[in-house]
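In: Just need the structure, nothing else, for what follows:
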Amino acid sequence: MILGGFLFISVSAGGIFAWIVSKLFQQTTQGLSLLCGGFLVGLLALDIIPTALQMYEMFGLLLGVLMGYLLFQALRQLAHPTTSQTPSLYLLTIALLLHTIPLSMTIGNALGDSTFGITITTSTILHHLPEGFALTTALLSQGKSLGGLLLVFISLSLCFSLFIWIGHYFNLTTHGQAILLGISISLLATTSLSEFIIHHRRAMAMGSFLTYILLGYVLSWVFHFVV
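Out: A predicted model of the protein is given here:
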């Protein structure tokens, strides 16, 4: 539960930073959506995919990616009509929840290790700053209030704590972890491209369109460099 609390602090800090950034765009929903899309693309390209390729075998990742794409198509139909231009916070939340599971179970397996402590705790706090930023930007891009975001952050923290406990008593095979991470990668990729970027291609001029995406990617690079 302590590490779950650290995760809550982490995603909340990322959310506060996203709120500050949103003020610079005066709540421009299309701009915030493109910013979030570029940020997610950067998060995948700079952090999640390289780490996954180093830690897990390719077959499990590809299987997870295929399963994630099929899941995306099903959840997209449930989340909103196909004609909607509103990005789905639900898809992003599910993707980040799945991304959290391998990490939390690995931490659970390491709880009995005497070296477990400040290093893992610090890594956990910093690692989830970008996730809080992405979730908050996604919500703001829909023009909604931040009231529901607290519930999302609490859910992430509880899920993180639950799978730490599970990981302490049960081992998830590396093949299973690879599949889960592949599903997460696929959901993040399809959500960022389809829901946050492509939907807004016709909403603004090409120069502004590319600028927002590039700015999101640069922000992701800054997060990656700092943490």
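
In: make it CA atoms for all contacts and neighbour counts henceforth
Out: Noted.

In: Give the closest residue to Ser145 in space, chain neighbours not counted.
Out: Computed as Cα to Cα, 6 or more residues apart in numbering, the closest residue to Ser145 that is not its neighbour in sequence is Leu139, at 7.6 Å.

In: What about Ile120, how many residues nearby?
Out: Residues lying near Ile120 (other Cα atoms under 10 Å) number 13.

In: Distance-wise, check the closest residue to it other than its chain neighbours relative to Leu151.
Out: The spatially closest residue to Ile120, leaving aside those adjacent along the chain, is Ile107, at 7.8 Å (Cα to Cα, 6+ apart). From Ile107 over to Leu151 the distance is 24 Å, taken as Cα to Cα, to the nearest Å.

In: Looking at these two, which one has more neighbours?
Out: Shown here are Ile107 and Leu151; by other Cα under 10 Å, Ile107 has more neighbours (24 against 11).

In: list the helices and strands the helix or strand containing that one packs on?
Out: Ile107 belongs to helix 89-109 when elements are defined using DSSP states H and E. Judged by 3 or more Cα pairs under 8 Å, 6 or more residues apart in numbering; DSSP states H and E, helix 89-109 is in contact with helix 58-79, helix 129-141, helix 149-169, helix 174-190.

In: now with 7 Å?
Out: If contacts are counted by 3 or more Cα pairs under 7 Å, 6 or more residues apart in numbering; DSSP states H and E, helix 89-109 sits against helix 149-169, helix 174-190.

In: Which residues outside stretch 89-98 are in contact with it?
Out: Ala138, Leu139, Leu156, Leu180, Leu181, Ser184, Leu187, Leu188, Thr191 (Cα atoms under 7 Å, 6 or more residues apart in numbering).

In: Would you do the same for the sequence below? I want to compare the two.
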Amino acid sequence: MSVLILGGLLFFSVNLGAGIAWLVAKIFHHSDEGLALLCGGFLVGLLTLDIIPAAFHLYNSAGIALGILMGYMFILLVNKSLHSSNQYRPSVYLLTIALFIHTIPLSLTIGNMLGDPSFTVSITTSTILHHIPEGFAITSIFIAQGQKMIGLLLCFIGLSICFSFFIWIGNHLHLNMKAQSVLLGVSIGLIALTSVKEFILHNIRLVSIRTSVTFVLTGYLLSVAFHLMS
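Out: Okay, here's the model as predicted:
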């Protein structure tokens, strides 16, 4: 299977996730705060059910821990920079960066297996199912923060290009496991801190406790549903 086809499958996958997010947003269209809380709960579920267990099972634990620390330091620097320039709510950009970084280790792994025809079906299925939640998450926060949809489209195109590029690299070059572990750790740190700080804690005080719990729990249950699908 070619690199371009896999990139096209990722683009299809994130757009499928975007369609689901759009339907959910229609249900909760009166509450941008609720949609952000739902996205936060969804990302927490995605981390605890899929990303973190898989990361510590497949990659170097020390490298992941170092990456998480680097992600935390990066967020501190970004928040300080944006705060000093009076810009507001950098969460959508941090989440986008996190998803780009999260794509790299998976892409390299797929690139290493690309020459084996026995993996064709599993690679295709993994590519489609693995990125539906990412499309859902980033679309939800784009809608909640009133971002322009052209930015979302460019993000999806960029993700597809990044995915294809690092599959090509994985098929031709070798990036050691420690480096991949650090990258995955950075991604985990960015997603975790962004989902908790920017999506949940920032919005939880804007609505009632009951509403907050309902939206966060709904988001988590959606992540459970995606987990069962994959």
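
In: Give me the TM-score for this pair.
Out: Overlay of the two chains. TM-score (TM-score structural alignment, normalised by the length of structure 1): 0.95; 227 aligned residues with a Cα RMSD of 1.6 Å.

In: thinking again about what came up before, how about the helix or strand following the helix holding Ile107 of structure 1, which residues of structure 2 does it hit?
Out: Following helix 89-109 of structure 1 in sequence order, the next helix or strand is helix 118-127 (DSSP H and E). Counting by TM-score structural alignment, helix 118-127 of structure 1 pairs with residues 121-130 of structure 2.

In: chain center to the matching stretch: distance?
Out: 16 Å (Cα atoms, centre = their mean, to the nearest Å).

In: Same check on stretch 144-151 of structure 2?
Out: Counting by Cα atoms, centre = their mean, stretch 144-151 of structure 2 is centred 17 Å from the centre of its parent chain.

In: circling back to that earlier point, average offset between the match of helix 118-127 of structure 1 and structure 1?
Out: When structure 1 is superposed, stretch 121-130 of structure 2 averages 0.9 Å from its matched positions, counting by mean Cα distance after the TM-score superposition for structure 1.

In: residue contacts, the equivalent of Leu158 of structure 1 over in structure 2?
Out: Under the alignment (TM-score structural alignment), Leu158 of structure 1 pairs with Ile161 of structure 2. Shown in contact with Ile161 of structure 2 (Cα under 7 Å, 6+ apart): Gly7.

In: Helix or strand for the aligned residue in structure 1 for Phe56 of structure 2, just tell me which one.
Out: Structural alignment (TM-score structural alignment) places Phe56 of structure 2 against Leu53 in structure 1. According to DSSP H and E, Leu53 of structure 1 maps onto helix 49-55.

In: cool, Trp221 of structure 1 as well?
Out: Trp221 of structure 1 belongs to helix 206-226, assigned by DSSP H and E.

In: Please work out which residues of structure 2 line up with that helix.
Out: With TM-score structural alignment as the criterion, helix 206-226 of structure 1 aligns to 209-229.

In: what's the mean distance for that stretch versus structure 1?
Out: Mean deviation of stretch 209-229 of structure 2 relative to structure 1 after superposition (mean Cα distance after the TM-score superposition for structure 1): 0.6 Å.

In: Using neighbour counts, pick out the buried residues of that stretch.
Out: Neighbour-count burial for stretch 209-229 of structure 2, counted by 16 or more other Cα atoms under 10 Å, picks out 212-224, 226-227.

In: Stretch 56-65 of structure 1 now?
Out: For stretch 56-65 of structure 1, the neighbour count (16+ other Cα under 10 Å) marks Tyr56, Met58, Gly60, Leu61, Leu62, Gly64, Val65 as buried.

In: Stretch 163-177 of structure 2 too?
Out: Neighbour counts over stretch 163-177 of structure 2 (16+ other Cα under 10 Å) mark Phe163, Ser164, Phe165, Phe166, Ile167, Trp168, Ile169, Gly170, Asn171 as buried.

In: What sits closest to the first one if chain neighbours are left out?
Out: The spatial neighbour of Phe163 of structure 2 that comes closest, neighbours along the chain excluded (Cα to Cα, 6+ apart), is Ser107 at 5.6 Å.

In: Over in structure 1, tell me which residue corresponds to that neighbour.
Out: Under the alignment (TM-score structural alignment), Ser107 of structure 2 pairs with Ser104 in structure 1.

In: Do I have it right that that match meets Ile164?
Out: Yes - with contact defined as Cα atoms under 7 Å, Ser104 of structure 1 reaches Ile164; the gap is 4.8 Å.

In: still on that earlier bit, for Thr82 of structure 1, state which of the contacts of stretch 89-98 of structure 1 is nearest.
Out: Nearest to Thr82 of structure 1 out of those is Thr191 (Cα to Cα; 13.4 Å).

In: Just give me the match in structure 2 for the residue nearest to Ser145 of structure 1.
Out: In structure 2, the residue matched to Leu139 of structure 1 (TM-score structural alignment) is Phe142.

In: cool, Leu7 of structure 1 as well?
Out: The alignment partner of Leu7 of structure 1 in structure 2, by TM-score structural alignment, is Leu10.

In: neighbours of that match, just the number please.
Out: Neighbours of Leu10 of structure 2 (other Cα under 10 Å): 28.

In: any idea what Ala189 of structure 1 aligns with in structure 2?
Out: Ala189 of structure 1 maps onto Ala192 in structure 2, by TM-score structural alignment.

In: Contacts only, for the residue nearest to Phe163 of structure 2.
Out: Per Cα under 7 Å, 6+ apart, neighbours of Ser107 of structure 2: Phe163, Phe166, Ile167, Gly170.

In: Let's have these in JSON lines, adding distance to Ala21 of structure 2.
Out: Shown next, in JSON lines, are those (distance: Cα to Cα, whole Å):
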{"residue": "Phe163", "distance to Ala21 of structure 2": "22"}
{"residue": "Phe166", "distance to Ala21 of structure 2": "27"}
{"residue": "Ile167", "distance to Ala21 of structure 2": "27"}
{"residue": "Gly170", "distance to Ala21 of structure 2": "31"}
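
In: nearest to Val44 of structure 2, of these?
Out: For the contacts of Ser107 of structure 2, the nearest to Val44 of structure 2 is Phe163 (23.3 Å; Cα to Cα).
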